[in-house]
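**Student:** Just to be clear, the model below is a prediction. Sequence and coordinates:
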Amino acid sequence: MGHPFRFGVWVSLKLAGTLTRRIRLAYTVPVMRTPRTILALLPFAMLLSPAGSAFAQKRPPAIQMPKNGKMATIIRVGNLYSQADESSDRTGEVTPGRELVIVERSGNWLRVFANVDAPESRLSDQPVLEDTQEVQPISGWMVNKGVIDVDTPHGEQILFGEAISAENAASEPHPPPRAAQDARLLYRRVVEMFPQSPIVPEAMWRAADIRWQLQKADAATLPSAHEKESYLREQMDEDEMRKIIKYFPKTKFADFAAWDLIENQLCGDWQGSEKCPEKEAAIYLKYADEHPDSVRAPQALYLAAWRMASAGDMWAADGNNDRAKEDRSHTMGITDHLQQKYPQSEYSARASDLEFKIQQGIAVYGSDRE
């Protein structure tokens, strides 16, 4: 049976302008400052949400093309030589996705300037007055094999396909060295070398997500990963994700970027505090409301419901049955909305399971033994 919320205060407010502004207006109303009240009102707001209209997209600023040659990259590991001869001295090695500028051609040989391996700085870690030193490229001759330049027919498709292959390889149990980094750089070259290509938004998203996941894995190894407050944990750099939202709003890639950004707001370890699951539930509900057409929206609702149910179990364990009942009631309201709005989603079935456990008095968080 459904557990509808009461929305008297919400309904009495006149929503000025369009409904798409409803939640931002609501957040400024004093009566809605407590997390529990926001949690109660959000599902109703989501029922009013119209489908997001397509916003005009503006492309990221194009990078300046080199004046002394043609921008290029390579899809394999290439050796640099001092002369156009494989018997000459090797001066370096260029890995897939690195930036190249072709300045001269001689038969099957190219004289290039190449950016070689250099650590990427995190924007959030840079001092305000830092005098950033650009990586100095090295020059040399390389065989024209596997090189893609800005005039290569279907060049963006070739780079994108190679990047996907590298990304898939990186997900294997024993990935090749540099596979994830190679994939990221190849995606970035698609964006920079072919800025008008229709696959730029996806390439930009995939490059940003690989970086995000690598930083997330590193952050998980630190002692701070278990801190309760999110600001005490190592944060993933949000710059690239926010650019995707800026340049490609109301697209699935903006939805994906917004989903990743949630991770910087979550508690590292709840440490027995009901505040954490309640706060996180509000974050996921906000995502589902602002991105109703996202493939992540049903998951966001389920995660919100699960966290509210968990908070209810935590309140019950602390002897506060009134708060436990309140959070469990919120849970049922969220699951009802999930089942109505996304009935074909697997999370609708999981919501049914969650409802059944609550009705049966089975703990969602902690031990289910009696």
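**Tutor:** Looks like it arrived, so ask away. These numbers come from a predicted model, not from an experiment.
**Student:** Going by C-alpha atoms from here, please, whenever you check contacts or count neighbours.
**Tutor:** Noted.
**Student:** after the strand or helix carrying residue 25 comes which helix or strand?
**Tutor:** Counting by DSSP states H and E, the element that carries residue 25 is helix 22-27. Using DSSP H and E, the next helix or strand after helix 22-27 towards the C-terminus is helix 35-48.
**Student:** and the residue lying closest to residue 194 once chain neighbours are set aside, what does it touch?
**Tutor:** Across the structure, with CA to CA, 6 or more residues apart in numbering as the measure, the residue nearest residue 194 apart from its sequence neighbours is residue 156 (6.4 Å). Residue 156 sits next to 190, 193, 194, 197 when contact means CA atoms under 8 Å, 6 or more residues apart in numbering.
**Student:** here's the one I want to compare it with:
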Amino acid sequence: MGNKIQLCAFFLLFTTVAAFSQKNTPPPDAAKATCVYPAKLYVEADESAARVATIQPGREMVVAERSGKWLRVFANTDVSIVHEQDVPVFGNEGNTPPVSGWLIDKGIVTAQTPHGDEILFGAAATMELQASEPHPPPGAALSARGLYRMVAELFPQSPRTPEAMWRAADIRWQLQKADAFSLPSAHEKEAYLREQIDESEMKKIIKLYPRSRWAALAAYDMIDNKICGDWQGSAKCPEKEAELFVKYADEYPDSPRAAQALYQAAWREASAGDMYQADQDDKKAEEARAKARDLSARLQSKYAQSDYAARAAGLVFMMEQKIPIYGSQEQ
């Protein structure tokens, strides 16, 4: 008997929550908002009422009504994934219906919140740092991404917005990259044979902020989609990749990644030299190594204070000592 009563109670609670969450739609003049901590969403403006959901930091919501310390909101509580379904806030909107409910007006940021852009950016930076720890809180990276996205959505004119857009896009990029490079297709030699990382947000940053630091960082990330998977002993792969990195350094000489790009190119040319040497093609081996030395010299000249200039010196030393570069972990 007790089990039947519990089942009936659960059914009534479920149907009440479902009906409440699906009724109505956000009013057209509702203010957009987000939260900086997990906010409990209730069926009614009462902490003893049934809970609809928990709104995670960075999730988008709109405030439809205020009543004392309570806000009635329509919140986007769908699971934030990182593929095409994860449409950026500063792009097109998804079609997932929001959930309606009441939450306490605490930790809620709107476009009218004083210093709201700083608050959201700081919360996002904290979550991003937590996501990089050995045992991160569940969903930390996605919460950080959501908070950065809301900086751009709520405060488009903020000085923080370009960097926030970049950080949001980069978090998504790195998560997608980890997925793509974990698949069997990641070992295919040709880049087009593996799953490509969505470039839409990176391209938008380059379009909105051309020649900026953030455009340069976006362009560097996108090289991931062009490099080979497994070189499979083919010197054409590192040589092609070296060209991509040199082209990047030429186009973005002031980029924070310019020195890194030149080192990546030098390392690949040196690796190609080892491959040609293994094939007993001494001429091509020397040509590739000469390119590696030239790129190292360019690093020493233009980016002398960077770690990559010192690493390039070590790369040249290894070549002179006839220590194999290909297969080393010195990228």
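**Tutor:** The structure has been received and is ready for your questions. All values derive from a computational prediction rather than experimental measurement.
**Student:** if we can go back for a sec, any idea how far residue 147 of the first structure is from the residue nearest to residue 194 of the first structure?
**Tutor:** Relative to residue 147 of the first structure, residue 156 of the first structure is positioned 12 Å away (CA to CA, to the nearest Å).
**Student:** Number of residues surrounding the aligned residue in the second structure for residue 118 of the first structure?
**Tutor:** With TM-score structural alignment defining the correspondence, residue 118 of the first structure maps onto residue 79 in the second structure. Using other CA atoms under 10 Å, residue 79 of the second structure has 11 neighbouring residues.
**Student:** and residue 79 of the second structure, that's in a strand?
**Tutor:** No. Read with DSSP: H, G, I helix; E, B strand; the rest coil, residue 79 of the second structure is coil and lies in no strand.
**Student:** quick one: the helices in the stretch 51-200 of the second structure?
**Tutor:** 116-131, 140-154, 161-180, 200-208 (DSSP state H, counting those that start in this stretch).
**Student:** going on from the last one, what's the next piece of helix or strand?
**Tutor:** Going back to what we said before, that points to helix 200-208 of the second structure. For helix 200-208 of the second structure, the succeeding helix or strand toward the C-terminus, using DSSP H and E, is helix 213-221.
**Student:** counting contacts, what elements does that next one pack onto?
**Tutor:** Counting by 3 or more CA pairs under 8 Å, 6 or more residues apart in numbering; DSSP states H and E, the packing neighbours recorded for helix 213-221 of the second structure are helix 161-180, helix 200-208.
**Student:** so it aligns onto which residues of the first structure?
**Tutor:** For helix 213-221 of the second structure, the aligned range in the first structure is residues 252-260, judged by TM-score structural alignment.
**Student:** tell me the SS of the spatially most distant residue from the centre of the first structure?
**Tutor:** The centre of the first structure is farthest from one residue, residue 87, which by CA atoms, centre = their mean lies 46.4 Å away. For residue 87 of the first structure, the reduced secondary structure class is coil; criterion used: three-state DSSP.
**Student:** Show me what it lines up with in the second structure.
**Tutor:** Using TM-score structural alignment, the equivalent of residue 87 of the first structure in the second structure is residue 48.
**Student:** quick check, residue 40 of the second structure in a strand?
**Tutor:** Yes. Residue assignment for residue 40 of the second structure, taken from three-state DSSP, places it within a strand.
**Student:** ok, it - contacts?
**Tutor:** Applying CA under 8 Å, 6+ apart to residue 40 of the second structure gives the contacts 51, 52, 53, 54, 55, 103, 104.
**Student:** Weed out the non-buried ones from those residues.
**Tutor:** With neighbours counted by 16 or more other CA atoms under 10 Å, the contacts of residue 40 of the second structure contain buried members at 51, 52, 53, 55, 103, 104.
**Student:** Among those residues, which one sits closest to residue 175 of the second structure?
**Tutor:** Taking CA to CA as the measure, residue 55 is the one of those closest to residue 175 of the second structure, at 21.7 Å.
**Student:** mind checking how far that closest one is from residue 268 of the second structure?
**Tutor:** According to CA to CA, residue 55 of the second structure stands 46 Å off from residue 268 of the second structure.
**Student:** try residue 65 of the second structure
**Tutor:** Computed as CA to CA, the residue 65 of the second structure to residue 268 of the second structure distance reads 59 Å.
**Student:** Neighbour count for the two, which is higher?
**Tutor:** More neighbours surround residue 268 than the other of residue 65 of the second structure and residue 268, with 28 against 13 (other CA under 10 Å).
**Student:** Now do the same for that one: its match in the first structure.
**Tutor:** Across the alignment, which pairs residues by TM-score structural alignment, residue 268 of the second structure is matched by residue 307 of the first structure.
**Student:** which one is that match nearest to, not counting chain neighbours?
**Tutor:** Distances taken as CA to CA, 6+ apart place residue 277 nearest to residue 307 of the first structure, at 4.9 Å, with adjacent residues excluded.
**Student:** Could you find the counterpart of the one you found in the second structure?
**Tutor:** Aligned against the second structure by TM-score structural alignment, residue 277 of the first structure finds its counterpart in residue 238.
**Student:** before we move on, what SS does that match have?
**Tutor:** In the three-state summary, residue 238 of the second structure is assigned as helix, counting by three-state DSSP.
**Student:** Could you do residue 29 of the second structure as well?
**Tutor:** In the three-state summary, residue 29 of the second structure is assigned as coil, counting by three-state DSSP.
**Student:** From residue 74 of the second structure, how far out is the match of residue 87 of the first structure?
**Tutor:** Using CA to CA, we find residue 48 of the second structure at a distance of 20 Å from residue 74 of the second structure.
**Student:** now swap in residue 133 of the second structure and tell me
**Tutor:** 32 Å.
**Student:** neighbour count winner among these two?
**Tutor:** residue 74 (27 against 9).
**Student:** Contacts only, for that one.
**Tutor:** Residue 74 of the second structure makes contact with 25, 26, 61, 62, 63, 64, 98, 99, 100, 101 under the criterion CA under 8 Å, 6+ apart.
**Student:** Check the residues you listed for burial and list the buried ones.
**Tutor:** Among the contacts of residue 74 of the second structure, those that count as buried by neighbour count (16+ other CA under 10 Å) are 26, 61, 62, 63, 64, 98, 99, 100, 101.
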